[in-house]
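J.: What follows is a predicted structure for the sequence shown.
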Amino acid sequence: MSTSASAPVTPAAILSAPKVLLHDHLDGGLRPATVIDLAEAAGYRDLPTTDADDLGAWFRESADSGSLVRYLETFAHTCGVMQDEDALVRVAAECAEDLAADGVVYAEVRYAPELFTERGMSLDAIVEAVQAGFRAGERRAAEAGRTIRIGTLLCAMRQNARSLEIAELAVRHRDAGVVGFDIAGPEAGFPPTRNLDAFEYLRQQNAHFTIHAGEAFGLPSIWEALQHCGAERLGHGVRIVDDIKVAGDGTVHLGRLASYVRDRRIPLEMCPTSNLQTGAAASIAEHPIGLLTRLRFRVTVNTDNRLMSGCTVSSELAALVEAFGYGWEDLRWFTINAMKSAFIGFEERLAIIEDVIKPGYARLISP
């Protein structure tokens, strides 16, 4: 699949390439210094440290610890400081700026509005604040010479039974930049079919949605997300590899579900570093993304939680280059896969592919 590139595929060069991000959590991507500032402003006293470097390291180490309790505690801190309008605007604006600085030209960033109501903000006010922040961040990025567009996905927490309410919220704000819906939270014990009323409503409204599936839980989660709920994309979807058998001689056999996912070009929102932290693979080299890419599933490369994983889209791509020897054509393929799979209109997707992504990679392939 890989070809020799004209320009070396170095981390610095990858940084300059146009990238697309479909799976990124707003409350998992704050700057450590911002967490500290917002905690002080809100009177939040529970941070483990108020040194920015130490705090960033604490988030990464806690996410790497193998302890679910410590991992979830990291989000208690970020959500804990995102409970008023000013904080939400700032976090969203900095998210857009940080992604643009990483060379991302289109991103879909997701969050669960229900997590930010502790100080009395309404769900609609929360969405309006985040949208205002994204627009401000896009403007500041443009002033710095980088163009980025942010689409928003609203998540419902699958354990809280508010999915229909959040789906209605997403539809209410879809003309203001909310491009889709998602369910997040623990997969085990909370199958996507618990939220069928929300997915039925979204289909009736011609609205887009993805579903976290096949991350911590296996094939039944993916099957339900697709065949009962009608998901257009799979958040993670890494466990689809359980339906693929590789024989000793290298022959590959796809089961019926894996074949369906590949045949229908259902996008996989893969997050390699995050999957290592949650135990889906022991290393990048052993991550199923290598096999799924070779088999030409519609693989996309994502960050999940940039703060907790200490990653960017560029660093995720660089890790794949190191592990699998990918070249520029491969990175372009991942990027176009993601742009094709975005929840904005066909003409807008096509324009970004033809006017931004292809020329950007052409400069790297044939400088």
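T.: Here it is on my side, so go on. Numbers count the residues shown, from 1 in each chain.
J.: alpha carbons only for contacts and neighbour counts from here, please
T.: Will do.
J.: Pull out the buried residues from stretch 332-340.
T.: Using 16 or more other C-alpha atoms under 10 Å as the test for burial, stretch 332-340 gives 332, 334, 335, 336, 337, 338, 339, 340.
J.: All the strands of the stretch 201-350 of the chain, residue numbers only.
T.: Residue ranges of the strands in the stretch 201-350 of the chain, as given by DSSP state E, counting those that start in this stretch, are 210-213, 233-236, 244-246, 252-254, 268-270, 299-301.
J.: Could you export those strands to a markdown table, including columns for mean neighbour count and distance to residue 153?
T.: Listed next are these as a markdown table, based on neighbours: other C-alpha atoms under 10 Å; distance: least, C-alpha to C-alpha, whole Å:
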| stretch | mean neighbour count | distance to residue 153 |
| --- | --- | --- |
| strand 210-213 | 28 | 9 |
| strand 233-236 | 27 | 12 |
| strand 244-246 | 14 | 30 |
| strand 252-254 | 14 | 31 |
| strand 268-270 | 29 | 13 |
| strand 299-301 | 27 | 17 |
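J.: One more to weigh against that first structure:
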Amino acid sequence: MTLGSEAEVDAPAGSPTTGGRPRAGYRTDLITVLLGTWFSIGLFLDAWAHSNVPELESFFTPWHAVFYSGFAATGAWILWVLWRNYQQGLRGLDAVPIGYGPAVLALPAFAAAGVGDYLWHTFIGIEQGIDILFSPTHLVLITSMVLILTTPLRTLWSDRDVVAPSLRRFLPAGLALSFTASLVLLFAGYADATVFTSEQVIRAFTFEKGAGGSGRAVELAASVMFTNLIMILPLLLAVRRFRLPFGAATLLAFVVMLLSTAVANYENMSTAIGFIVSGVVIDVLLLKLNPSESRVKEYRIFALAASFVTWAVFFAGAIIDQGTTPSVTEMWTGAPIMAALHGVLMAVVLVPTARR
């Protein structure tokens, strides 16, 4: 068993580690996730346009061009990987690298949803707000994208020789995990705390107690809890399989906030900085606690501490940036604690008992 294999070529079919099918090499997975990044960014551009360009009336836009050209490039690359294996004498499913099967199935689903999206826009209209997140064709597109994007993660997960990968070795899987979290948050934009500006955070939790709180307060509270689950779940899943390298949590925070700031028109920069700082602290927690399925106590402590740190820094950043605290102390002091409890609950669900 190796701690972090740096394999650059596909593992051959029939090897003891693959059982008859090839495993994509590092460069193959890296290209896959970078091309997936292309059409992920295209989706974020399209989402921004739907929300910020009122005169948007056509399917044929620059944002769709980036989005669908990225898909075409990604699809062509995956098909070329299959063709390369076919040329080497592999047939049928044996030509599909381990972990690439769901992506192969997702390609025609994505293409069909793209055609459906064109017809939807033509005959029903262009979404301009929250309805973009519930469009059936968009939901099929996002599901297909997740299956394609997570391909490098499945590749690395299947390699039982890799236990503690270096950051370089983990990079394709880490990017896949990070962009997937970003896409999930994008389609949960109605409960995404990362897009709040520091001013909005302070104002949301500033209200007359007797009034029971404003709608904005309820929105922020719910968004904190939902966003926390989306941010902590990838890490809790990953540490069940790997000893994550230092930088994995920072990578997750950086990618999520890179795309979040674009959606928010770069008005949430203080929030973005806070999340990235939290990512660094969480990396330290990973290093010190080494949580895993066999170390349940450390696993749960990590879930609690990582969640608490994320939202303590979130509110601290808003307070420092605005130079004032929200008027309702219970809200901004209790929210990080509530998020921490949710994190522990998720840890208990994922790992009820220690793995022997």
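T.: Received the coordinates, thanks. Since we're looking at a predicted model, the values are computed, not measured.
J.: TM-score for the pair, please.
T.: Remark: TM-score between the superposed chains equals 0.27 [TM-score structural alignment, normalised by the length of the second structure]; 162 aligned residues with a C-alpha RMSD of 6.8 Å.
J.: sorry, back to before: now the buried residues of stretch 332-340 of the first structure as CSV including distance to residue 98 of the first structure?
T.: As requested, these are exported to CSV (distance: C-alpha to C-alpha, whole Å):
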residue, distance to residue 98 of the first structure
332, 21
334, 21
335, 18
336, 21
337, 22
338, 19
339, 19
340, 23
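J.: for the first structure, which helix is longest?
T.: Longest helix of the first structure, by residue count under DSSP state H: helix 123-143.
J.: Helix or strand next in line after that one, which one?
T.: Going down the chain from helix 123-143 of the first structure, the next helix or strand is strand 149-157, by DSSP states H and E.
J.: picking up where we left off before, please identify the buried residues of the longest helix of the first structure?
T.: Neighbour counts over helix 123-143 of the first structure (16+ other C-alpha under 10 Å) mark 123, 126-141 as buried.
J.: if we can go back for a sec, tell me the two of the buried residues of stretch 332-340 of the first structure that are most distant?
T.: 332 and 340 (12.0 Å; C-alpha to C-alpha).
J.: And the helices in the stretch 201-350 of the first structure?
T.: Applying DSSP state H, counting those that start in this stretch to the stretch 201-350 of the first structure gives helices spanning 219-223, 256-263, 272-277, 289-294, 306-309, 313-324, 328-340, 346-352.
J.: Quick one: closest of those to residue 56 of the first structure.
T.: Proximity to residue 56 of the first structure, assessed across those by C-alpha to C-alpha, is greatest for helix 306-309 (7.1 Å).
J.: Report all helices and strands that the closest one contacts.
T.: helix 52-64, helix 272-277 (3 or more C-alpha pairs under 8 Å, 6 or more residues apart in numbering; DSSP states H and E).
J.: What is the shortest one packed up against?
T.: What it means is helix 272-277 of the first structure. helix 306-309.
J.: Show me the one of the helices and strands packed on helix 306-309 of the first structure that comes nearest residue 15 of the first structure.
T.: Closest among these, using C-alpha to C-alpha: helix 272-277, at 17.6 Å.
J.: Regarding residue 332 of the second structure, what is its secondary structure?
T.: The three-state assignment at residue 332 of the second structure reads helix, by DSSP: H, G, I helix; E, B strand; the rest coil.
J.: Tell me the spacing between it and residue 202 of the second structure.
T.: Distance, residue 332 of the second structure to residue 202 of the second structure, by C-alpha to C-alpha, to the nearest Å: 9 Å.
J.: Tell me, how many residues neighbour residue 101 of the second structure?
T.: The number of residues packed around residue 101 of the second structure, counting by other C-alpha atoms under 10 Å, is 16.
J.: and the gap between it and residue 151 of the second structure?
T.: Going from residue 101 of the second structure to residue 151 of the second structure by C-alpha to C-alpha gives 9 Å.
J.: do residue 185 of the second structure as well
T.: For residue 185 of the second structure relative to residue 151 of the second structure (C-alpha to C-alpha), the value is 19 Å.
J.: neighbour count winner among the two?
T.: residue 151 (28 against 21).
J.: Give the buried residues for stretch 271-284 of the second structure.
T.: Of the residues in stretch 271-284 of the second structure, 271-284 count as buried by neighbour count, 16+ other C-alpha under 10 Å.
J.: coming back round to it: mind giving me the packing neighbours of the longest helix of the first structure?
T.: Here helix 123-143 of the first structure touches helix 85-101, strand 149-157, going by 3+ C-alpha pairs under 8 Å, 6+ apart.
J.: Pull out the buried positions in the host helix or strand of residue 218 of the second structure.
T.: Residue 218 of the second structure is located in helix 215-241, with elements delineated by DSSP H and E. Buried positions in helix 215-241 of the second structure, judged by neighbour count with 16+ other C-alpha under 10 Å: 216-217, 220-236, 238-241.
J.: Specify the next element, helix or strand, located C-terminal of that helix.
T.: With elements assigned by DSSP H and E, the helix or strand that comes after helix 215-241 of the second structure is helix 248-263.
J.: Give me the next element, helix or strand, following that following helix.
T.: Where DSSP H and E defines the elements, the next helix or strand beyond helix 248-263 of the second structure is helix 269-289.
J.: now the angle between helix 248-263 and that following helix, please.
T.: Going by axes from the mean of the first three to the mean of the last three C-alpha atoms, to 10 degrees, helix 269-289 of the second structure is angled at 170 degrees with respect to helix 248-263.
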